[in-house]
Every structure is written in C-alpha cells, then in structure tokens.
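In: fold the following.
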Amino acid sequence: MAPSPPQTWTADIGLRIRRHFALKVIGVTVFTWLFFIGYFHMLRHPDFAVTVMPLTALDHLIPFQPQALAAYFSLWLYVGIAPGLQLSFRELVVYGLWVGALCLTGLGLFHYWPTQVPLAAPTSDFPGFALLQGVDAPGNACPSMHVAVAMFTAIRIHDVLRHARTPVFVRLLNWLWFAAIAWSTLAIKQHVVLDALAGALLGIAFALPSLRWRPGPQRVTRAVLGRADIIPHR
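Out: Sure thing, here's the model as predicted:
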C-alpha cells in the first residue's frame, strides 16, 4: 500500500480551525464577557488609592495617532486565533485555563494596585474614539492587559505555526499583528510605555510555562475523505 502524501500546512491549519469550531466561538465569547465584568468593576470601584503611571522620554516621543484605534480593536479578533488553532478538546481546555490564570492575575494586580495613565488624554473625532474613551476610563493601566493577552496569543500562535511548518512569512505576519496591537496602546494614549512593558512580561510569564505544562501538542499527518489521523509531535 502506497504511503499517504505528506499533509500540507494549509490542510493542517484548516483542520485545526474546523475542529470544535462552535465550542471555540462560544467559549471565547463567554470568556471575554466574564473578563470584562471583572475588568469594568475594578475600573469603576477601586478599593485602594490609584497610582498615576509616570511618563518616560519615549512616551513624549510617540505622537498621538488616533488611526491606530483599528489595530487596538483588532485584539478582539486576534485573541480568538490561538484557541481556534488548538486541535484537541483537551488542548483547548488547558489553553483556556492558562489564559484564564493570566487574566485573573491581571485583575488581582488591578485590585491591589490600581493604576491609571495621566488624565490629560487627547481627544479625536476618529470613528470609535469617543466610544472608547467613554467606556474605558484611564484606569487599569499597569500592566496593560491588552499587551499581556496579545503577547500570550502571539507566542501560542507561533508555536502552532511552527509545528504546522508554515512558511516564514505567515509566522512574521503573526508577530507584526502583535506589534501593531502593542504599538496601538501607546499611539492612542491608552497606556504608557511602562504599562506595555509590564504587560509584555506578564504575557511571557504565562505563555512560556503554558508551552511546557500542557497536553502533548498534536499535528495532522494526513486527511482522507474528511478524516484525519492525529499523532503527537516528537
């Protein structure tokens, strides 16, 4: 019997997206909704004195760019990609536990050390900007959970793309998207540099252990008539 042809990276990624698709969409939506309940409660009802984050020289050099709001909002699409690429139900659940621990840690930091950016934030008539400032007050600043979750997502997406043997440009696009999100937090003045750096470190602190303590990552070896054989990575 002739050996099966090697599985292409596009078929691998396609199968990952299709598996448990409805569960992934519902899970990410519910998880985000629950996070925002805690986030906005702490934003509006801090239990301790609020610290104003200092500006660095780099903050003064970064111009206000309201058009970066598009990249800022794109996080809510970006964060669904990594869980969407988990192949098995067990991988998906463990991924959720890790990112849940990340978010709970961030909320805990906001509770015991509430922070905010300087209040003199610029205004703009760019579409959606007034809505953002009306809903998301300048609190819960450090660490930037926008950057923390984006960093966690970028590392986990890169891991899947590497195992699927995607072309380098696909992996580069992943990191460019992360960079755009991180930059946007500074460009629209929702965060300062120290917030973004702390967020990046928080994301790394959870992403790297999540790659070690998880179910053995799996890959698709071949697909025949809509069925796929899955074996652990070596």
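In: going forward, measure contacts between C-alpha atoms and count neighbours the same way
Out: Will do.
In: got the contact list for residue 151?
Out: Residue 151 makes contact with 178, 200, 203, 204, 207 under the criterion CA atoms under 8 Å, 6 or more residues apart in numbering.
In: closest to residue 141 out of these?
Out: Of all the contacts of residue 151, residue 141 sits closest to residue 200, with 13.0 Å by CA to CA.
In: how about the closest one: what's its closest non-neighbour residue?
Out: Leaving aside its chain neighbours, residue 200 sits nearest to residue 148 (5.0 Å; criterion: CA to CA, 6 or more residues apart in numbering).
In: please report how far that neighbour lies from residue 34.
Out: With distances taken as CA to CA, to the nearest Å, residue 148 is found 17 Å from residue 34.
In: try residue 17
Out: Residue 17 sits at a distance of 24 Å from residue 34 (criterion: CA to CA).
In: check residue 85 too.
Out: Look at residue 85 and residue 34: by CA to CA, they are 22 Å apart.
In: and if you look at residue 141?
Out: The gap separating residue 141 from residue 34 is 19 Å, by CA to CA.
In: following up with a second sequence; could you model it the same way so I can compare the two?
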Amino acid sequence: MTPSASDASSTSSATQPWLAALWRRCITLFPLKLVGNTVATLGFFPLYFWIMKNAGQAWVLPLTPVDRLIAFWPALLPVYLSLWGYIALPVLLAKDKRELLGFSFGCAAMTALALLVFWFMPTAIPNFAVEAAPGTSLQFLKMVDSAGNAFPSLHVSFSVFACVMLARQLRDVGAPVWLRIVNVAWAAGIVYSTMAVRQHVLIDVLGGLALGVALGVGTRQRGPVLAPAQQARPA
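Out: Down below sits the predicted model:
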C-alpha cells in the first residue's frame, strides 16, 4: 500500500521535530515581532547618525599587525550588510514574550552603552585609501557610514549577541549540528567583513565582541529547557 501524503507529513514531522518547533516559534507573536523589529531598526539610525555628526573630535584608532594582514575585500560587502537580516532571526524564533523581551533588552542595552561611548569618547578608524567605483553599494556605504562611531563596533556586538541567542534557540529545539555551525559561520563572516570592507579595525572589533558576549551571557534565561518533542507538540 502506498503511503498517503498525510502519512508522509506525519513521518517527516516525527523524524525532524526541530523543524516543527522552529515553525511554531516563527508564527508565535509574529505581528508583534514584525512591527517591533521594524520600528527598532528604523529608530536606531537617526540617533546613531546624529551622534556621529554632533559628537566631539574623534580619536583615530591605531592599526595593529592584524589589521595590516587583512586584505581589502569588497566582495564581502553583502556579508557585512546581511547583519540586518541575521539579527532579525532571534526575534523571529523567540518562543514567547519573555524571550522576545530578553533579546530586545539586550539590543537596547548594547545600543545605549555604545552610544554613550560614542558621545563621551568618540573614535574613528584611519582614513583607508579605498577605491570604490561610483554608483556602487560600497561607495554609498562609505558616504553614509563614515569613519566615526568606531569603538565599540555595534556591527560586531549585534552579530555576536544574535549568534549567542540563536545558538541557544537552536539548541533548545534540538537543531542538527550543521545548522548550528552555519549560525556561527555566518556571525564570524559578518565580524570578519567589518575589517575586510574597511569599516572597522581590530580594536573596535574586540570591543564589540566583548559587548556582545557580555549581553549574551547577561540575558540568559534561567529555567528548565523543554525537549524538542515537547516543544513541537500542539497545545
């Protein structure tokens, strides 16, 4: 007897409960996630650029031997810009309001701490001689996001914080190892790209790394973790 489509679907769901668990997380509070993430992202930029324009004289960060070893690689610009999609994933996969608020609090705290540093201790990266063809995305990035607001790198701290949260979420649903590796590789690619497209240097990358890890650990939820089968079970 040929198995029906419903039988095949049930078998697939039973053998891969993490997929069902991820789907349930995605649809939970989806309108709130969509509106909240959009408002937070759009609200960040005016304040960021206002501080960049009005802060005092910036201290130019020194280059390290590591910075001199990393070649300029404009092809990594899409990886650099992918942060704005990557950071939306922990929001999308939040299982409830508590987890959603925890991630939101972490992002808000990182932003507030970094903006205070930008205001009271403004820094900038050296003026790299970067050739960007007119009309390209790289030229636009260099025009809009200038060398200021360097330390700590919020690009790095956001990607590291999102990586920590996603690692926790993927572990909770019992996701396979390859997916967890993809998560870490994506975050590492974003971090590397900040130096490869000459938007940051090692010192502010390390500052962003420390900030992201600190908030990732600080916002860890305490409590029992449900097994993947329990998370996938309908209410």
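In: residue 85 and residue 34 of structure 1: which is more packed in?
Out: Taking neighbours as other CA atoms under 10 Å, residue 85 of structure 1 and residue 34 compare with residue 85 leading, 25 against 11.
In: and the aligned partner of that one in structure 2, what does it touch?
Out: Under the alignment (TM-score structural alignment), residue 85 of structure 1 pairs with residue 93 in structure 2. For residue 93 of structure 2, the contacting residues are 22, 25, 26, 169, by CA under 8 Å, 6+ apart.
In: residues in contact with the last one?
Out: Contacts for residue 169 of structure 2 were tallied using CA under 8 Å, 6+ apart; they are 90, 93, 94.
In: map it across to structure 1 for me.
Out: Looks like residue 169 of structure 2 aligns to residue 160 there (TM-score structural alignment).
In: wait, a helix at its match?
Out: Yes - with DSSP: H, G, I helix; E, B strand; the rest coil as the criterion, residue 160 of structure 1 is located in a helix.
In: can you report how many residues neighbour residue 44 of structure 1?
Out: Residue 44 of structure 1 has 12 neighbouring residues, counting by other CA under 10 Å.
In: so how far is residue 154 of structure 1 from it?
Out: Counting by CA to CA, the gap from residue 44 of structure 1 to residue 154 of structure 1 is 30 Å.
In: residue 219 of structure 1 now?
Out: Look at residue 219 of structure 1 and residue 154 of structure 1: by CA to CA, they are 19 Å apart.
In: and residue 139 of structure 1, by the same measure?
Out: If you measure residue 139 of structure 1 against residue 154 of structure 1 using CA to CA, the figure is 25 Å.
In: before we move on, what about residue 99 of structure 1?
Out: Shown here: residue 99 of structure 1 relative to residue 154 of structure 1, a distance of 12 Å by CA to CA.
In: neighbouring contacts of stretch 96-111 of structure 1?
Out: Outside stretch 96-111 of structure 1, the residues that reach it (CA under 8 Å, 6+ apart) are 35, 38-39, 42, 46-48, 83, 140, 142-143, 145, 149, 152, 202-203, 206-207, 210.
In: now list the buried members of these.
Out: In the contacts of stretch 96-111 of structure 1, burial by neighbour count holds for 39, 42, 46, 83, 140, 142-143, 145, 149, 152, 202-203, 206-207, 210, counting by 16 or more other CA atoms under 10 Å.
In: now do the helices in structure 1.
Out: For structure 1, the helices defined by DSSP state H cover 9-18, 21-44, 57-61, 69-73, 75-78, 81-84, 89-112, 129-135, 145-163, 168-187, 193-212.
In: of those helices, which is nearest residue 122 of structure 1?
Out: With CA to CA as the measure, helix 129-135 is the member of the helices of structure 1 nearest residue 122 of structure 1 (9.8 Å).
In: how much does the closest one stray from structure 2?
Out: Here helix 129-135 of structure 1, set against structure 2 after superposition, deviates by a mean of 0.7 Å using mean CA distance after the TM-score superposition for structure 1.
In: where in structure 2 does that helix align, residue-wise?
Out: Counting by TM-score structural alignment, helix 129-135 of structure 1 corresponds to residues 138-144.
In: mind checking how far that stretch is from the chain centre?
Out: Computed by CA atoms, centre = their mean, to the nearest Å, the chain-centroid distance of stretch 138-144 of structure 2 equals 21 Å.
In: buried sites along it?
Out: Buried residues in stretch 138-144 of structure 2, counted by 16+ other CA under 10 Å: residue 138.
In: what's in contact with that stretch?
Out: The contact list for stretch 138-144 of structure 2 (CA under 8 Å, 6+ apart) reads 74, 77, 132, 133.
In: right, I'll leave it there.
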